[in-house]
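quick one: sequence plus predicted model below, questions after.
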Amino acid sequence: MIIRPRRLRSTPAMRRLVAENRTHPSQLILPMFVREGLSEAVPISSMPGVQQHSLDSMRRAIAGAAELGVGGVMLFGVPERKDAEGSGAIDPNGILNVATRAAVAEAGDALVVQTDLCLDEFTDHGHCGVLRERTHPVTGATELTVDNDASLERYREMGVAQAEAGSQLLGLSGMMDGQVAAVRDALDAAGHTDTPLLGYAAKYASAFYGPFREAVQSSLEGDRRAYQQNPANRREGIREVELDIDEGADIVMVKPAMSFLDVLADAAAISSVPVWAYQVSGEYAMIEAAAAHGWIDRRRAIEESVLSIQRAGADAVLTYYATELAEWLRR
């Protein structure tokens, strides 16, 4: 035999030398949950090792992430009080905006402080937008549905509030049609022309969000399949990516990551802007559960899972393993 691919797999040094993809701490973004009223961090039972942070514990975690060279943090607020309109999301003294100011002050320019722009953490019904009554087109029954355009008005207000709190990147995760264009217009009108937008472009109605609901103490009634994407659809993901780019997204997202690597690869192939992916709570919880039973090698599984997301085309990965993985990489 003349062709022997194994020649390039012979030693650890050789394998490192010819590796096609590598993970660097700057490509990792740490999602963080900041809960109003806490004096210390509280563990999240379905996500071992992940916490709801107090403002003080958040500051310490951000300082640690910055020391390790992590690229950014994505903040989610967990308020004490909720209402139908998600009013806490636009309150300058609401937990997410307060946490943003504290995070920016702590981080300086060491990493990018990002904020989740969605109403679901702040509404008493747990949906990502404002509800309205409608008549069901088939049964004729009166039901509640998410009003897309009314929700966009709230998103516009949220975008300005988060930018004024100092957020360096707004993560538009609500999956309302036209959300990128609406928030971009509001930011520009308020003078925040330099604030970039991360469009959660291909976000699917996934079963892997379960532990996240505990993390944000979600009040969700029903499901989000009327506005998040159908997991059966691949081409639709690319359509959403193209729409977000056309509306002015500076970065686009595929979420979840591991169940939708095909969509991620498609997005990376056509996108003119950076493409990120979110290794979501259920993916994290599965690795932790299997490792706790001794069924998999935890460290190898974590490294392989993130590398596979990068191999599919992600320029950066939101992962709850960001700081731990960064520590391993530094060693």
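Received the coordinates, thanks.

make it CA atoms for all contacts and neighbour counts henceforth
Noted.

strands along the protein, start to end?
28-35, 42-43, 51-53, 72-78, 112-117, 130-135, 142-147, 169-172, 197-203, 251-255, 275-278, 316-318 (DSSP state E).

adding another structure so you can compare the two:
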Amino acid sequence: MSVLVLDDAQINVTLLCLLLKKIDQCEAVSFVEPESALNWCNSHVPDLVMVDYMMPMMDGVEFIRRFRLLPGCHDIPVLMITANSELELRYQALDVGANDFLIKPIDKIEFLARTKNMLALRESQRFLQDRASWLAVEVKKATTEIRARERETIFRLSKAADSRDPETGAHILRMANYSRIIAEHLGLSEEEQQLLLEAAPMHDLGKVGIPDSILLKPGKLTADEFEIMKRHARMGYDILAGSASEMLQAGAQIALSHHEKYDGTGYPEGLKGEEISLFARIVAVADVFDALTSERPYKAAWDVHDALTFLKEGAGKHFDPLCINAFIAGWEQVLEIRNRYRDETTGSGVLS
């Protein structure tokens, strides 16, 4: 363990270093100038600091105060060595972070006892830090595994809902990745982008409650049939709402609001502008683009540029203009995703 020794008198430094040699696995690092010691501490964290109080350029109290501000040095044990036994000095030293004191002339037995106690304290700190780091790694591993299982379950449930629809599993992968691209170009954090990527596939989960006669109808829906179809937004929300999972909470909001329109003419609540959650506004763009550019039994696929023109024309009416701009900014990424996840994609798929 490393012990930093600081005293402006070289003879005192030499004496302390000789005494420290009597302690197993203890290495002294000595200085006679406080600034040099602080510079060393900028790139090294000692296990114990021994500092003299009376120094001409910077006294021991000021050194401790500045030492405590350095990264990783807040809890390092500090022994102040002084010939001054006044209580006021001790109060000042304790206030800036001193842990214990030695009074000159130094008694060898007391020195060794106090030093060993301080090193034992530091050893306990290091053990707890290592234990905490290990626990943090284990918790992260467990959380990652749980998240992966949760993500796979949600994808499979979402695909099950789409299996009753003319859409495909590839649609889920495309629109989820389109959504992430929009989020990226809107400046959302990596964590928000990942959450949206994982939650977006749940947008149409409520379709499990729509009758096949309506869901699979090849022609245009009647007004009554369309009213029934619109229920899928609320159904999806009801399935997902109330969960403790952040992913399911996001999915619930997306399911409820992805058919809202920026001008307030959407459903189910007729929300307008930023009253609609940002995730739902993003998914609305991604979902419509993929629906337009995908072939279905009742329609041919649109050309991607025609679909993009449709989105641009809908900015400020159907779609959030900022989301449209972000989609356009990520156009090359969009085309790459469209090429990667074609409708013949099979298996569980990958959200990336």
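Now that the structure is in, tell me what you want to look at. Just so you know, these numbers come straight off a predicted model, no measurement behind them.

TM between them?
Laid over one another, the chains give 0.31 as their TM-score (TM-score structural alignment, normalised by the length of structure 1), with 163 aligned residues with a Cα RMSD of 6.2 Å.

adding mean neighbour count and distance to residue 310 of structure 1, write the strands of structure 1 out as JSON lines.
Shown next, in JSON lines, are the strands of structure 1 (neighbours: other Cα atoms under 10 Å; distance: least, Cα to Cα, whole Å):
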{"stretch": "strand 28-35", "mean neighbour count": "25", "distance to residue 310 of structure 1": "10"}
{"stretch": "strand 42-43", "mean neighbour count": "14", "distance to residue 310 of structure 1": "29"}
{"stretch": "strand 51-53", "mean neighbour count": "23", "distance to residue 310 of structure 1": "26"}
{"stretch": "strand 72-78", "mean neighbour count": "25", "distance to residue 310 of structure 1": "17"}
{"stretch": "strand 112-117", "mean neighbour count": "26", "distance to residue 310 of structure 1": "20"}
{"stretch": "strand 130-135", "mean neighbour count": "15", "distance to residue 310 of structure 1": "35"}
{"stretch": "strand 142-147", "mean neighbour count": "14", "distance to residue 310 of structure 1": "34"}
{"stretch": "strand 169-172", "mean neighbour count": "24", "distance to residue 310 of structure 1": "20"}
{"stretch": "strand 197-203", "mean neighbour count": "28", "distance to residue 310 of structure 1": "16"}
{"stretch": "strand 251-255", "mean neighbour count": "27", "distance to residue 310 of structure 1": "12"}
{"stretch": "strand 275-278", "mean neighbour count": "27", "distance to residue 310 of structure 1": "9"}
{"stretch": "strand 316-318", "mean neighbour count": "26", "distance to residue 310 of structure 1": "7"}
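
could I get the ones you listed as CSV with distance to residue 324 of structure 1?
What follows is the strands of structure 1, written out as CSV (distance: least, Cα to Cα, whole Å):
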stretch, distance to residue 324 of structure 1
strand 28-35, 10
strand 42-43, 17
strand 51-53, 14
strand 72-78, 14
strand 112-117, 18
strand 130-135, 37
strand 142-147, 38
strand 169-172, 23
strand 197-203, 24
strand 251-255, 21
strand 275-278, 16
strand 316-318, 13
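
helix/strand/coil for residue 5 of structure 2?
strand (DSSP: H, G, I helix; E, B strand; the rest coil).

count the residues that sit near residue 105 of structure 1.
Neighbour count of residue 105 of structure 1, defined by other Cα atoms under 10 Å: 13.

my error: substitute residue 147 of structure 2 in the last question.
Counted with other Cα under 10 Å, residue 147 of structure 2 comes out at 15.
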